[in-house]
Every structure is written in structure tokens, then in C-alpha cells.
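Peer 1: Sequence isn't available, so here's the structure alone:
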């Protein structure tokens, strides 16, 4: 049992409320930038799954589905806005491999090298679906361990699949590793998070939509509509950033 399944719905909601409060006082205003990325890159659609999909056990209603035919450069701009401090943007764009944010250069090169395969995907699945991980994403996620050195690799996968993959920073990755028993690779971490969400839903009787609504960034950010999508990966990211 990890944090998600250990705590009640009310407690998780309070954790997320606190996270949004502190985000409001951060100069980067990351929830607003995440919202802008979702609006540009994704569609919020009714659940397209058959009744035998695992997500239906939790009364799934909506899916966040990435739009097709959006150029790499647009994704890259949102990656920088969402996940790289603005003071490091220029250095990362110039490809500097020393100094602040240099590992974002390495992570971006990997995504760019695989972009033809990544951009061809039109999956409509999320983390709680039966077949939730596309082969190229699985390959990328197996290829690194959760650590301070791989922050930007996790962040790129999060941007590409907000409703599946979880971003982390220096502090939260240590908590994630501790809570999920030091997983051998990032894919293994996400699998364990998936199971912990399911355990929470089963223990509490909450639906998947209830779980999404634990997060309410619009309380602190007028720029984010109250009915905006709340991606699963982003919710987990916020829970562990809070601690």
C-alpha cells in the first residue's frame, strides 16, 4: 500500500489543494502552462472503450486523447513551458550540455530521434485502460530508472501522455522510489502507481471521475476553467510534489 491507496478521498483532495495553493505562489505558474499544453495538444472526449476495458470498472466517462498532426516543435515549446524553468529555456534551445537544465537537451534528443514513430500513434487509452501503453512508449519507459538524472525523460513522456505518465522532480522522485519500493525502471514505477490508484478506487468506492475531481486548480487559477480536464498523471505528480 502506497500513498494513494493509504489515504481517503478527502485527504488526497486536501493534498492536491495544498499543491495548487503553492503553485499559485510559484513564478512559473505550472498548472496554467499544463492547461495550455492540454488545450493545444489534446482533445477531451467521451470514453470510447468497450465494456470489457478495465477502465469501465471505475465508471470511466472521459479520455484525454492527443491530437494528430501536431509538429514536434509545438510539443517542444510546451515541454519547455511546462517543465523547464524559463531561465534555462535559451540554454536548452541552444543545446548546451552543461549548466541549468542540460539534461533536458539529452531527453529532447531521444524524443526527436523517435518522433516519426511517436507522432504516428493515435491511442485513445489512459492509465487505467486494459491496453494502456503503446509499444514505443513502453520502450522509452523501460529504458531509464527513476532518478534525479532522468527527470526530463519522465517529463517528456508525461507531455506525450498526460493521462498515463507521471512527471517528477528531484524531491518527488525520491518519494516515489521510496513509496513504490525502488522500481527497476520507469515503466515499473508507472505500473505500481496504476495498481495503487485502482486499490484506492476499490477501497473508497470512488469513480474515476471522482478521482479526477480531487484536483481543482481553478480554485487558485482563474485562467483554468472549472470543467477543464484533470489528467491522471498530473494528479499523481501533484500529490508527490506536495510532500
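Peer 2: Noted; the coordinates are in hand. Bear in mind that the values here come from a model prediction, so they are computed numbers and not experimental data.
Peer 1: For the rest of this, base every contact and every neighbour count on C-alpha atoms.
Peer 2: Noted.
Peer 1: Can you list the helices and strands that the longest helix along the chain packs against?
Peer 2: Assignment by DSSP state H gives helix 186-204 as the longest helix of the chain. Contacts defined by 3 or more CA pairs under 8 Å, 6 or more residues apart in numbering; DSSP states H and E place helix 186-204 against helix 3-6, helix 135-142.
Peer 1: Toward the C-terminus from it, list the very next helix or strand.
Peer 2: The helix or strand immediately downstream of helix 186-204 is helix 208-212, counting by DSSP states H and E.
Peer 1: and that next one, which residues are buried?
Peer 2: Within helix 208-212, the residues that count as buried by 16 or more other CA atoms under 10 Å are 208, 211-212.
Peer 1: In space, what's closest to residue 35 - neighbours in sequence excluded?
Peer 2: Counting by CA to CA, 6 or more residues apart in numbering, residue 224 is the residue found nearest to residue 35 once chain neighbours are left out, at 6.8 Å.
Peer 1: and what of residue 24?
Peer 2: Nearest one to residue 24, counting by CA to CA, 6+ apart, is residue 220 at 6.4 Å.
Peer 1: again, but for residue 59
Peer 2: residue 207 (5.7 Å).
Peer 1: cool, and residue 159?
Peer 2: residue 79 is the one closest to residue 159 (CA to CA, 6+ apart), at 6.7 Å.
Peer 1: residues contacting that neighbour?
Peer 2: Contact analysis of residue 79 by CA atoms under 8 Å, 6 or more residues apart in numbering lists 155-156, 159.
Peer 1: how much space between it and residue 51?
Peer 2: Remark: distance between residue 79 and residue 51 (CA to CA, to the nearest Å) = 34 Å.
Peer 1: Would you map the strands across the protein?
Peer 2: Counting by DSSP state E, one finds strands in the chain at the ranges 42-46, 62-66.
Peer 1: dropping in the other structure now:
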């Protein structure tokens, strides 16, 4: 399958994904920019010269969770990227109260993930903020995260993967039900795979393609450039934080690996049914 993964193929798929997202009322590329600005930082690659990310892909830096991110800030970033804006305040209220009874069924899994995260936020956020790796690094996982990734199967709620996309933005690819089906079919991944097995197969396929074609990581990151189809407008940011400076334009084209891989398979609809959520997402 790696022969089908080319720079041209990725460029076309990511471009179409962003083009469709521009028509969706949630304006997801703008929400991604807001979450990137609030929660993530681009830091120097600290891997050895022998690490695959440097040796084969020319890596110079990684995206990671900032230190001391508060749970509420994480929750806002998670919701704006993965839950329809009409449900944001209801989910926040439910998580704070520990009562999902007033939520629509389609977002109750998001509540469950957020509620569980709240209970372990200190440890999980600290470990995530201190983990400076990408999916294409030799040490892309440790025992702590491997156990987390093995704890759920990809056929379960899509929100399990989405939480890790926010925590580890250069490692963990998110998906909705439709893009998950496309990925498992295209990459020949068993539907019964756990998330660690899923990420391992995604890594093997894309890394093999990049090596064969000499595609470098800075080029891969630059493929996610939504400004052509959706000009940046900070007024469209959901759950906007008054003290945060979101800038006047998208950040330079250094996309997160998680979103670059996701957009190769994710195609939003013009109407925000559940496509970014669970296609039930």
C-alpha cells in the first residue's frame, strides 16, 4: 500500500479535505489554528542523529503539548476541533456537573472521554508535555503510552483516539468513522486492531513511502495549508479565550503529523451532522 502514498496523492487529499472543511459551519481549520495556538508548541528535535526522523526524514522540530496546560483549556481545544459548536456549552456543563443526561446521544462518548481525562489530568498532561517525539521517531512510544494505546480498539468510540491527538499532536492520528474505514481499508489494518496496532501500521506504511520517495518531514508538514480555501478569521473561533492572541493569519505551514495523516482520509461534509464527531461521527 505504500506505493499508493505519494506526495501528489497527499497534496490532493489534504487539499480536498480543507476545501470541504471551509464549507462546514464549524470551520475546522480555524479551530485547529486556535487549539494549536493555545495548547501546542513547536520545539527542537532532540533525537539522536541516528533516529529515523532525522536520518531519513530531515526532522528539525516536533509539536508537543505545552507544559502546565489546565484541563479546561484542553477541553475547549478538544471540543472546538472534534464536536459541533452547537454542543460545546452543553458538554462543558455536563463534564463540570458529572451528569450527561441532557446531552444528545451523539456527544455522550465525548463526555465520557473528557470526564475520565479530568480524573487523571495531572499525570497524563505532565507525561504528554514531557514527551518530545513524533510517530516517525524510533522511540515513538514508551511503556506508559503503549499501555494507553492498547487499552481500546479502533472500532470503539472515535473520541478515544481524538483525546490523544490533542495530547500527542505529532504522534496520534485521529479519525471519524468514515475516515477510519478508509484508513483500515487502504492500509489493510484489521478492524479489531487496538490503537497501538493501528498507529504501528500507519507508521510502517507512511514511513516506507516517505523513505522510498525521499519525502522529508518539513515537506510533509507543509502539505496542510488551508488558507487558500478558508482565509483566517479569528471571529470564527469557537470557545475563544479573551486573553489569547490568535494572530491575524494561520501559523506558518508546519502542520502536526496527526492532522496531516488524518486529512489524507477525512472529508468533511458541508452540513455538520456527525462527520467530525463519530458519524453517528
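Peer 2: Looks like it came in fine. Predicted model only: the values in this text are computed from it and were never measured.
Peer 1: Superposing both, give me the TM-score.
Peer 2: TM-score of the superposed chains, computed with TM-score structural alignment, normalised by the length of the first structure, equals 0.91; 240 aligned residues with a CA RMSD of 1.9 Å.
Peer 1: sorry, back to before: need the strands of the first structure in a markdown table with mean neighbour count, can you?
Peer 2: As requested, the strands of the first structure are exported to a markdown table (neighbours: other CA atoms under 10 Å):
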| stretch | mean neighbour count |
| --- | --- |
| strand 42-46 | 15 |
| strand 62-66 | 21 |
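Peer 1: For residue 88 of the first structure, find the nearest of the ones you listed.
Peer 2: Distance to residue 88 of the first structure, taken as CA to CA, is lowest for strand 42-46 among the strands of the first structure, at 26.0 Å.
Peer 1: which residue numbers in the second structure go with the closest one?
Peer 2: Mapped onto the second structure using TM-score structural alignment, strand 42-46 of the first structure covers residues 40-44.
Peer 1: cool, and stretch 153-165 of the first structure?
Peer 2: Using TM-score structural alignment, stretch 153-165 of the first structure pairs with 160-172 in the second structure.
Peer 1: Other residues contacting the matching stretch?
Peer 2: 40, 62-65, 74, 77-78, 82, 113, 125, 128-129, 133-136, 140, 152, 154, 173-175, 195, 199, 256-259.
Peer 1: Chain neighbours aside, what residue packs nearest to the counterpart of residue 21 of the first structure in the second structure?
Peer 2: For residue 21 of the first structure, the aligned position in the second structure is residue 19, judged by TM-score structural alignment. Leaving out its chain neighbours, the residue that sits closest to residue 19 of the second structure by CA to CA, 6+ apart is residue 229, at 5.5 Å.
Peer 1: Looking at the first structure, name the residue matched to the one you found.
Peer 2: By TM-score structural alignment, residue 229 of the second structure lines up with residue 220.
Peer 1: How about residue 115 of the second structure?
Peer 2: So residue 115 of the second structure corresponds to residue 109, using TM-score structural alignment.
Peer 1: Run a quick neighbour tally on that match.
Peer 2: 13 (other CA atoms under 10 Å).
Peer 1: who's in contact with the residue nearest to residue 19 of the second structure?
Peer 2: Taking CA under 8 Å, 6+ apart, we find residue 229 of the second structure in contact with 18-19, 22.
Peer 1: at 10 Å what do you get?
Peer 2: The contact partners of residue 229 of the second structure, by CA atoms under 10 Å, 6 or more residues apart in numbering, come to 15-16, 18-23, 29.
Peer 1: repeat for residue 11 of the first structure
Peer 2: Applying CA under 10 Å, 6+ apart, we find residue 11 of the first structure in contact with 4, 17, 214.
Peer 1: swap in residue 56 of the first structure?
Peer 2: Going by CA under 10 Å, 6+ apart, residue 56 of the first structure touches 47, 49-50, 128-130, 207-208.
Peer 1: For PyMOL, write the selection for the buried entries among the residues you listed.
Peer 2: Selecting only the buried entries of the contacts of residue 56 of the first structure in PyMOL, with 16+ other CA under 10 Å as the criterion:
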select buried, resi 47+49+128+129+207+208
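Peer 1: Residue 23 of the second structure and residue 231 of the second structure, how far apart?
Peer 2: From residue 23 of the second structure over to residue 231 of the second structure the distance is 12 Å, taken as CA to CA.
Peer 1: of the two, who's got more company?
Peer 2: The neighbour count for residue 23 of the second structure versus residue 231, taken as other CA under 10 Å, is higher for residue 23 (17 against 14).
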